[in-house]
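Asker: heads up, no residue letters with this:
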């Protein structure tokens, strides 16, 4: 077989190996084909020689390119192995320092295993890996208390033992906020938090101390199999695949430098402007005031409590969801475009990935990158367009020469001429212009303003109370607030959301009503509320109470919902500048339900009609002899087209030496469909209850519910 024929066959094999990714064989065949063609080239015509030498050059260049590409890949893999060893060593040292020696031993062991089992060709990298392995092995031997370690095997690292008390789910508090009330949640609250942990078909459990020992190292790169994030339609048009940071960066880091930078944030085609804007505000606040708003919620961390890049591809983010901080686990795979760009928000520093990771954590909570969008929010405001371009062109923009005086430029440290050179989406705008373009905007608040906080997590069953609370709010969730001083109390009602559909099309309208007294309220406008909240379909409702010298110090807080159709879970949280206490107003524990009717003769009407009133239905309530006086509430419900009421009289007391607490008590003015009669401090004896309509002859059913602090009996007298 001639050299030319062999060269042709070698070239054909080279192309096949090249296409199938068999780099070594492709390089060998390309070079063989080039060598054989060069050998036969001298025996050909000048025109043919030029063509053959062009092919020889092409084959050699392709072989060189493939070899260099392979060498670069091996170098990058060596660097990644070194990164993994460094990461494991840092985690091991942190565990060692915290006296978690079982965990430290496992991490040291894994570092040695990686160094031994992976082949590294680069001499400098190999020397550094061997140095780390020796250090890890020495410390592992010290921990085990032996001279030599005969053999090592990879095992799953054991999590440190957490005492039951430490693992208890406790109310959250920060350095400056003091929790008012019980530290540990009630069983009812725990059930509420458990029920709303399932969000968009993923489970996000409340964050506890035990989560600080989360495992971040694996034999293979971590992949979050629990959640595949759905892409938006715009992403799908460009989508090429999922990539990890090391595939687009030669030196990936979570944070570049000593702080997060708000001006590096760039939004792409995900419609989460409000989230990205919040990131920018939080990053700027963290840098300016050194409050770790962002860096405190990302894991893993180094010994300086700074989030670090994880070469194993796993991160944990602590987000405030449905009433508490919750644990969100993600991998580091990011959507990538066929045009060579990330299809998510990112940092303008190509080696920095904290922006993309935080956004991915939030998108996991929201069900995917197909985020439905949201609305987000001085007479002069500095704004940033999350898209990092396209600025305001009106008053107080960099183009406005009429309003930017020298004094104002100096005060705001702003140079319109310099700003005009680069459009980063940051601009100044006056408040009247804001009102022309925005219906709603939100402001971040300074948590340092408050010293005290407390929260309660509750459930409101759909079957409790009427669909509308226009007449009756007795069964609405109610809470008592006692303010012990002067100052401000902010109340935040948050409805828990577990499905993206609910977020997209929120049909639940909630609010908070505030009354002055601290006792249970039965009628929405008797007495009128101190704060009559507006029912809105936002998951959050916020109101404030200012307590001064002449102010009331006890309040009743009532959760209200417009046209209640389903069970809701919610959190009521208070922030205050002075001490306070807040607790749920529990219903009396004993209940009697009576169904009756006004019909014919028994539809006697009110006491104005003396001849027919005695014909109304009557019920004998017997109060037993107890150590403490009995409290009783009678709620009468009837047709809304009737004005109804209920009266109480003392028939007899068990102790003849006692004076009757009253001769007659009534529910007051007759009301449409619903009235309440409160009877307090009842001594043992028998009492007669008479429900009635205002006019005689008004027939229809009624329901009489008796709630009491002791077990009573009730029987009909008619």
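Answerer: That came in fine, so what should we check first? Everything quoted here is computed from the prediction, not taken from an experiment. Numbering: from 1, shown residues only.
Asker: Every contact and neighbour count from this point should use C-alpha atoms.
Answerer: Will do.
Asker: could you pull out the strands for the stretch 151-300 of the chain?
Answerer: Chain-ordered strands for the stretch 151-300 of the chain, with DSSP state E, counting those that start in this stretch as the definition, fall at 178-179, 198-199, 202-203, 239-243, 265-266, 298-299.
Asker: Of the ones you listed, which is nearest residue 576?
Answerer: In this view, the strands of the stretch 151-300 of the chain are compared for proximity to residue 576 by CA to CA, and strand 178-179 is the closest at 9.8 Å.
Asker: which strands and helices sit next to the closest one?
Answerer: For strand 178-179, the elements it packs on are strand 452-460, judged by 3 or more CA pairs under 8 Å, 6 or more residues apart in numbering; DSSP states H and E.
Asker: Swap in 10 Å and give it another go.
Answerer: Based on contacts counted as 3 or more CA pairs under 10 Å, 6 or more residues apart in numbering; DSSP states H and E, the elements that strand 178-179 packs against are strand 452-460, strand 568-576.
Asker: Residue 392 reaches residue 424, doesn't it?
Answerer: No. Using CA atoms under 10 Å, residue 392 and residue 424 do not qualify as a contacting pair, with a distance of 11.4 Å.
Asker: returning to that earlier point: quick one, which of the strands of the stretch 151-300 of the chain gets closest to residue 315.
Answerer: Between those, strand 298-299 lies closest to residue 315; by CA to CA that is 5.7 Å.
Asker: circling back to that earlier point, could you dump the strands of the stretch 151-300 of the chain to TSV with distance to residue 233?
Answerer: Rendered in TSV, the data for these read as follows (distance: least, CA to CA, whole Å):
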stretch	distance to residue 233
strand 178-179	45
strand 198-199	22
strand 202-203	22
strand 239-243	10
strand 265-266	20
strand 298-299	29
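Asker: Go through those and name the closest to residue 647.
Answerer: Distance to residue 647, taken as CA to CA, is lowest for strand 178-179 among those, at 44.1 Å.
Asker: Put this next to the previous one:
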């Protein structure tokens, strides 16, 4: 991900700092003033609310004290545990926090201090540099009311929170959110939400293996316990807090036993370590700080795990207990797109689009989900190819964040999702008919900022259609698609060629031949254009599920479907059928006898092809 950034509100940090250094003044941010409206938009400010610069709060203020740690952060009075949990995860990754907190050594308090700081966030696909002054809201006793460090004179977390609040209008706009969204804003990662209740993760070993792999590949994980609104942030008997975001700070298989016993027995237990953004209130069950389970672990292993008996908000628990208690997991994948890497690299395609309304069906681009089939295909469409025999495809659809509109009472996310359809291998134009297409994914729309799906797809051409749940809802989105091999993903804007008379679509179901031991494939040709299917290995009755579409001018010429076999590198003709599709023909499945070609075209060949032909003089029929 490129780290080139744009200046938020056109405020350039270096220029502003230089100007105030020259004038001997401290920066005051006109875009985010030290007023009540920058803290609250519905709540009444607490009595005695006052703004102070760090130098008025303590002696010797610092950006960092003894480096940066996930233990630095403690949540304030605002209900923004989701953002604080993301900050704790950020603190574990130097490569990430050094990007979010740029030039941190230069920003540290020194003789050039000018009351100005800046932070970078990945906002809707673009790194954005946000400048702030260092006025911070405090209570009547001069204590920070929002995020703060355990060290009284450390301010990186409070200043980072202020910059993030500025992006969304005020501190109160940060109340309630998704940790995955904040991690994406801090890193450009791809967010995946897992509902442990709906996903039916009965295979805990498989889930743990997946999370361990994510962790080992530097992914970021958080989890929470879903609850009713009246129970939000209430503490359970086991010490966990309902409706509260916890950052995952380690995932491990821990060896049980001591010394040689451990070496030979090789018994392990899956454990997960979490941190409460409050900096206190920990899990009290098995594998908590002082539980008897730790007696099963050798001294060296305990030392490696950093076990301490302290109410610092960080604790271990068994993966089984984690699955029983937590309901929602956010996984943020840091996708490696570098070609020079020992890790798996992904091919990335990114598209920015809009759902826009138009009274002309051919121009309307907000058609709603498949519940609204009359308008569904009017949505934006993106073609992509799977060129391998099969490929794992990761798709992320992110809508533009609406949190900034909360002050105006319009901050709710749209309900979004996407549908993947398999289409003809040579399709170039927009899809207009849904009936005969093959839907590849089942997707429930959600009002999350981001929706994600991973799917294994066979070779072929596909269209992904981002949608809102209801039609005629406008909005902006970013579509990211990741494959092992370049997918050629592109926006599909054009409807059809006007210089053609009819469109014909051939959908090949299967074929069979009496020839022994063949590796069959099919070639469909029309007016000088040809497409070829994949080769089916060692099959006398191959199932192709292969379709092609042609826009025709020479209606009298036939469409040719030929069956061939790849015989040790020497292609052998097995037969063909000629088809004359006319607009008034009734579409139906046909079982056609293979024929010879050329001068022997009247001769039957041993085999048949099963297919369907659809023809129309309306070019947008399919």
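Answerer: That came through fine. Fair warning: this is a prediction, and the values are worked out from it, not measured in the lab.
Asker: Quick TM-score on the pair, please.
Answerer: Between these two chains, after superposing, the TM-score reads 0.57 (TM-score structural alignment, normalised by the length of structure 2); 409 aligned residues with a CA RMSD of 4.0 Å.
Asker: For the strands of the stretch 151-300 of structure 1, give me a markdown table that also has mean neighbour count and distance to residue 662 of structure 1.
Answerer: Compiled in a markdown table, the strands of the stretch 151-300 of structure 1 are given as follows (neighbours: other CA atoms under 10 Å; distance: least, CA to CA, whole Å):
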| stretch | mean neighbour count | distance to residue 662 of structure 1 |
| --- | --- | --- |
| strand 178-179 | 19 | 43 |
| strand 198-199 | 18 | 53 |
| strand 202-203 | 18 | 56 |
| strand 239-243 | 15 | 77 |
| strand 265-266 | 23 | 71 |
| strand 298-299 | 22 | 64 |
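Asker: Could you dump the helices and strands packed on strand 178-179 of structure 1 into a markdown table and include mean neighbour count and distance to residue 125 of structure 1?
Answerer: Compiled in a markdown table, those are given as follows (neighbours: other CA under 10 Å; distance: least, CA to CA, whole Å):
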| stretch | mean neighbour count | distance to residue 125 of structure 1 |
| --- | --- | --- |
| strand 452-460 | 22 | 52 |
| strand 568-576 | 22 | 53 |
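Asker: the helices in structure 2, which residues?
Answerer: For structure 2, applying DSSP state H gives helices covering 13-23, 54-57, 81-91, 94-100, 104-107, 156-167, 179-187, 204-216, 259-265, 299-305, 319-325, 373-376.
Asker: same for the third one, what does it pack against?
Answerer: In this structure, helix 81-91 of structure 2 makes packing contacts with strand 73-74, helix 94-100, helix 156-167, helix 179-187, strand 220-224, strand 246-255, strand 268-275, judged by 3+ CA pairs under 10 Å, 6+ apart.
Asker: Structure 2: which residue goes with residue 440 of structure 1?
Answerer: Across the two structures, residue 440 of structure 1 finds its equivalent in residue 328 of structure 2, going by TM-score structural alignment.
Asker: ok, now residue 428 of structure 1?
Answerer: That one, residue 428 of structure 1, aligns with residue 316 by TM-score structural alignment.
Asker: Its match contacts residue 273, correct?
Answerer: Yes. Under the criterion of CA under 10 Å, residue 316 of structure 2 makes contact with residue 273 at 4.3 Å.
Asker: Of the helices and strands packed on strand 178-179 of structure 1, which is nearest residue 690 of structure 1?
Answerer: Shortest separation from residue 690 of structure 1 across those is recorded for strand 452-460, at 31.5 Å, computed as CA to CA.
Asker: That closest one against structure 2, how far on average?
Answerer: After superposition onto structure 2, the average distance of strand 452-460 of structure 1 to its aligned residues comes to 1.5 Å, using mean CA distance after the TM-score superposition for structure 1.
Asker: what range in structure 2 matches that strand?
Answerer: For strand 452-460 of structure 1, the aligned range in structure 2 is residues 347-355, judged by TM-score structural alignment.
Asker: swap in stretch 110-119 of structure 1?
Answerer: Stretch 110-119 of structure 1 corresponds to no residue of structure 2 when matched by TM-score structural alignment.
Asker: So for that stretch, what gets flagged as buried?
Answerer: 110-115 (16 or more other CA atoms under 10 Å).
Asker: Among those, pick out the one closest to residue 567 of structure 1, please.
Answerer: When the buried residues of stretch 110-119 of structure 1 are compared for distance to residue 567 of structure 1 (CA to CA), residue 110 wins out at 48.9 Å.
Asker: doesn't residue 86 make contact with that closest one?
Answerer: No. If you go by CA under 10 Å, residue 110 of structure 1 and residue 86 don't touch, sitting 11.3 Å apart.
Asker: who touches both of these two?
Answerer: 92, 133 (CA atoms under 10 Å, 6 or more residues apart in numbering).
Asker: All good on my end, thank you.
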